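Undergrad: Predicted coordinates and the sequence they were generated for:
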Amino acid sequence: MAPVLSEVDVLVIGGGNAGFSSAISAAESGARRVLVIDSCPEDWVGGNSYFTAGAFRTVHHGLADVLPIVNNVDEATASKIDMDPYTTTNFADDISRICVGRSDPALSHTLVNDSNAAVKWLAGHGVRFQLSFNRQAYKIDGRFKFWGGMCLKTQDGGKGLIEDHRRAAKKLGVKVLFSTAAKRLVVDPATKAVGSVIVEDAAGEREILAGAVILAAGGFEANPRMRSQFLGPNWDFAKVRGTPYNIGSCLEMAIRDVSAKQAGNWSGCHSVAWDANAPPDSGDRVISNEFTKSGYPLGLMLNLEGERFVDEGVDLRNYTYAIFGKAILAQPGHAAFQVWDAQMTPWLRSEEYRDGIVEKITASTLEELAEKCAKCGLKDPNKFVETIREYNNAVTVFQEENPGHKWDPAVKDGLSTQSSRKQLALSKSNWATPLIKGPYMAIKATCGVTFTFGGLAVDHETAGVISSATNSVVPGLYCAGEMVGGLFYDNYPGGSGLTSGAVFGRRAGRAAAAHAHNDKSPKSFSARL
């Protein structure tokens, strides 16, 4: 028998946004002893949430609804903002469309309808929200035009979010143990409830007795074996965008120990265009999300053979950036070049394309650019130039036929490569402008895997984990964050991951606190925190 480390009301496994949301919710719901454990050392606190841009997608009723919870808008700025409401219908339609109609209806309904309240709940606990001018608005004709349905981010991105979570948790008396990995779930044979967790720390294996347990330990995106097994061939080549500690061990633990029902898109994941020079096996905690390279709607993406392979303008960036990493991974050499001319480079976000973060390839002509890209892996410089010139010709013909079309990066503007006289085999459906003005710039990108979509089936009301053996909730076991399966398929609407962690973490915390309060099973312990 492992020695008892402690007894708690609620034990949360995982210290990212979902884990801290769960712990804060449990503590405010009456759980007196709430403990968060994480397998990472303290200097890796935050899980994948730390590496995000801090974007939260939420239903809102327009600018007046979100102004009270943001800290970066004065009266003068507010008067220059254009922001349409983002309704429950908008959010639900986006999930249905982007997730190919496969999202679990009960889970997506809960996410959508709880989103506004969850964001305001976080703000009430000190999470500092801002309007995302840098990522979700363009300044056009003197006005800030928000686009893509999303407007909120946290101050200082994921780093700031985790700082705020830790501050709120400490205020509520939540304890945190790092370098403490969950190894086994222990089920009471009489009640069939999860009553303790065997953990491993520097002292060896120990037992934590718990009135309820919440799983919030992330997916398997940092495990190359599981990526290859579930996502498919070549996924071991993908670069890990976030924490190296999300290796799927808690998913496997729950499936093994309590027959947790598996759900969702196990062959799917969130993957982005990522700096080809980024570290392979984990994110960089200083550079963090700045390795993302999502400026492709403003230009073109060409593979190492010099050919385009996606419609860069098929939809707003919010709805394509999480799948284009997969498209890059499928290309020869698992890499691609993003290309712009001097008309578009001023519109690129500085945090993703600033000097010192990305290796910029610049040239005064397309031919010179191709020669320089060849030194970075481009195999066919002539095809590269030919592809861009063919694209330019198609755009010019479209503009001649449609002189009234105006470029507008905040909407799907309809500027295309497809006209009555010229059509490309692979169109660019929006924001198609010719690359004709030097200097030109290219950067090399690869696939960065963010999080996996496969997970555990949960009850949408309580976030209780469902057993595959009984098809009912396992007493005392809950789940939130990336470990929840069935919500996202193939793709996801940008910013809905952090919102999901807050929505289901909040529900899991409430339900776990109630279960712990009603738990009458005797427990003994040798030490308290």
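TA: Thanks, I have the structure now. These figures come from a predicted structure and were not determined experimentally.
Undergrad: okay, CA-based contacts and neighbour counts for the rest of this
TA: Noted.
Undergrad: any idea how far the residue lying closest to G306 once chain neighbours are set aside lies from I247?
TA: Of all residues beyond its chain neighbours, the one nearest G306 is F384 (3.9 Å), with distances taken as Cα to Cα, 6 or more residues apart in numbering. Relative to I247, F384 is positioned 38 Å away (Cα to Cα, to the nearest Å).
Undergrad: What of W44?
TA: Remark: distance between W44 and I247 (Cα to Cα) = 14 Å.
Undergrad: which SS class is the closest residue in space to E359 that isn't next to it in sequence?
TA: On the basis of Cα to Cα, 6+ apart, the spatially nearest residue to E359 that is not a chain neighbour turns out to be I443, at 6.4 Å. On the three-state scheme (DSSP: H, G, I helix; E, B strand; the rest coil), I443 is labelled strand.
Undergrad: Tally up the residues packed near I443, please.
TA: By the criterion of other Cα atoms under 10 Å, I443 has 21 neighbours.
Undergrad: Tell me who's in contact with G438.
TA: Applying Cα atoms under 8 Å, 6 or more residues apart in numbering to G438 gives the contacts D341, A342, A363, S364, T365.
Undergrad: let's bring in a second one:
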Amino acid sequence: MNFDCIVIGSGHAGFCAALSAHEHGCRHVLIVEKAPQQWSGGNGYFTAGAHRTVHGGLGDLLPLVHNVTSDSVSLIDIEPYTAEEFARDIMRLSDGRSDPGLVAALIDGSRDTIEWLARKIDVHFTLSFNRQAYQVEGRQKFWGGMALSVVDGGKGLIATHLHAVQSAGIEIWYETPALNLIVEENTVVGVLVRKNGETVSLRSYAVVLAAGGYESNRTLRSMHLGPEWSQARVRGTPFNTGDGIAMAHDIGAKLTGDWSGCHSTCWDALAPEDSGDRELSNQYTKSGYPLGIMINLRGKRFVDEGEDFRNYTYAKFGRAILDQPEGVAWQVFDAKVTKWLRVEEYGDDVAQKVTADNLDTLAGTLGYEGKDKEELLVTINKFNTAVRAYKTENPAAAFDPAIKDCLSTTSSKVSVTPPKSNWALAIDSHPFTAVKVACGITFTFGGVAIDPHTAGVISEKTHKPIKGLYCTGEMVGGLFYGNYPGGSGLTAGAVFGRKAGLEAARSSRGKLDPSRSKRGDPRC
């Protein structure tokens, strides 16, 4: 069975690759997906749809979005986000380890790719008021370098892709796991799959790998990330088990990146362990910690909750929670800040909250006893003392969740360890609220080495691209290390997916069946 292009994986990155290949001349495009149809969408389905991109501010983004009225424009503050800022954010969060070529390719292609998603694929972008802005003095103030989301989040994003591939005549074979890549004369010419219980050989001029990482594989998590990661909750699809990476490695692909790192986050401790929930999906995220404090089961704080905007800390704080006793912690808030907690994450229908009118009662209700309860009360008391000491020395300092307000626990006379560097308010106004959180793993950072310009998979032996083989999405290694700026993952999948689709069409040039092809991009 012959195809112009085969894409392995039906997530956001795979859909982008398939649609790009079709756009540039491939008329017989196939997506193979080992998951059943009801699990279509990979991890993209479980996201909030956030896309980080270079932009020139509010005026640049308004033509792309669908949720801003003419009356509200004058009340929105969005600062431009430059290529230099984007690069600086990735590199500082990776401690300078990210591959500069991949970073440059992602950033250079980000704005044009957002335009492509909006105009060609009909993705309905929105300004993310609920996740990326706070209303301060009557104005919607965006923060953290990111502003764009998608109508209905990841669910809406994947629904749009499914409509687009159907309109393009792109086939999707569900419950069809890819087994091996077919190589002839150092060129990938197809893939073996299992369909309806039988092994089927599929021939293709190009293959795009978009099968995700290994975050849903407990064995590989323990091997690469550490044995404690067997306790992590899987945020998304249970079908990302590392198959694509293994197939690429089997034919000599170079592996690269941070094999001990991953994207994780503060996740509801009551969420399912081995897969995301298709209904609640990203609502299990508990990202309000900058507004309060996090305390482990021994009654101690363990991170600087105000170190940076949530966009830049949540991917590493999940790991910090996993390192705590039993791999869980409590987020604690007082009455001054609960109005700022996002309803979709902390609403009564999605979060099991514990409330109390005094801290002693709260500690007991949370299950603290003896020394652990005493330690919790001491921790909060010392925290409050440090907050008040800073405020005494800096009476003009004011709480503002939309900026790094420098409201901290560090003064000339008093400090706590770890500090809280921004948004530090005393935990002293009842009712007090607590939510139990665990570590939710999203995707792994180690993966396949690619050429940043073509998304071609690099050979370990020749250090050159393997002919006919491309890669995008969470399978790509070398882009993120240790941490990452929120919203970069979906953008990266789209940027390198577009490149992979274009190059797949170029691989097919002169080989396409004239009865199936029509003139595409002149670059092909």
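TA: Nice, I can see it. As the structure is a computational prediction, the values presented were derived from the model and not from experiment.
Undergrad: what TM-score comes out when they're superposed?
TA: For these two chains in superposition, a TM-score of 0.96 is obtained (TM-score structural alignment, normalised by the length of structure 2); 512 aligned residues with a Cα RMSD of 1.2 Å.
Undergrad: follow-up on the earlier one: in a helix, the residue nearest to G306 of structure 1, correct?
TA: Yes - using three-state DSSP, the assignment for F384 of structure 1 is a helix.
Undergrad: who are the neighbours in contact with the aligned residue in structure 2 for it?
TA: Taking TM-score structural alignment as the criterion, the aligned counterpart of F384 of structure 1 in structure 2 is L376. For L376 of structure 2, the set of contacting residues under the criterion of Cα under 8 Å, 6+ apart consists of I295, R298, G299, K300, A363.
Undergrad: mean deviation of stretch 101-115 of structure 2 from structure 1?
TA: In the superposition with structure 1, the aligned residues lie an average of 0.5 Å away from stretch 101-115 of structure 2, counting by mean Cα distance after the TM-score superposition for structure 1.
Undergrad: can you map out the helices along structure 1?
TA: Along structure 1, the segments classed as helices by DSSP state H run 17-28, 63-66, 75-78, 88-98, 105-124, 133-136, 157-171, 224-226, 249-258, 321-329, 350-353, 366-374, 381-401, 496-518.
Undergrad: Outside of the fourth one itself, list whatever touches it.
TA: Residues external to helix 88-98 of structure 1 that are found in contact with it (Cα under 8 Å, 6+ apart): 58-59, 101-103, 108-109, 112-113, 149, 319, 488, 490-493.
Undergrad: That one corresponds to what range in structure 2?
TA: Alignment note (TM-score structural alignment): helix 88-98 of structure 1 is matched to residues 83-93 of structure 2.
Undergrad: average offset between the matching stretch and structure 1?
TA: Superposing on structure 1 places stretch 83-93 of structure 2 at an average distance of 0.7 Å from its equivalents, by mean Cα distance after the TM-score superposition for structure 1.
Undergrad: Show the contacting residues for the residue nearest to E359 of structure 1.
TA: Residues touching I443 of structure 1, when contacts are defined by Cα under 8 Å, 6+ apart, comprise F337, Q338, V339, V358, E359, K360, I361.
Undergrad: and what of T338 of structure 2?
TA: Contact analysis of T338 of structure 2 by Cα under 8 Å, 6+ apart lists T433.
Undergrad: any idea what G30 of structure 1 aligns with in structure 2?
TA: With TM-score structural alignment as the criterion, G30 of structure 1 lines up with G25 in structure 2.
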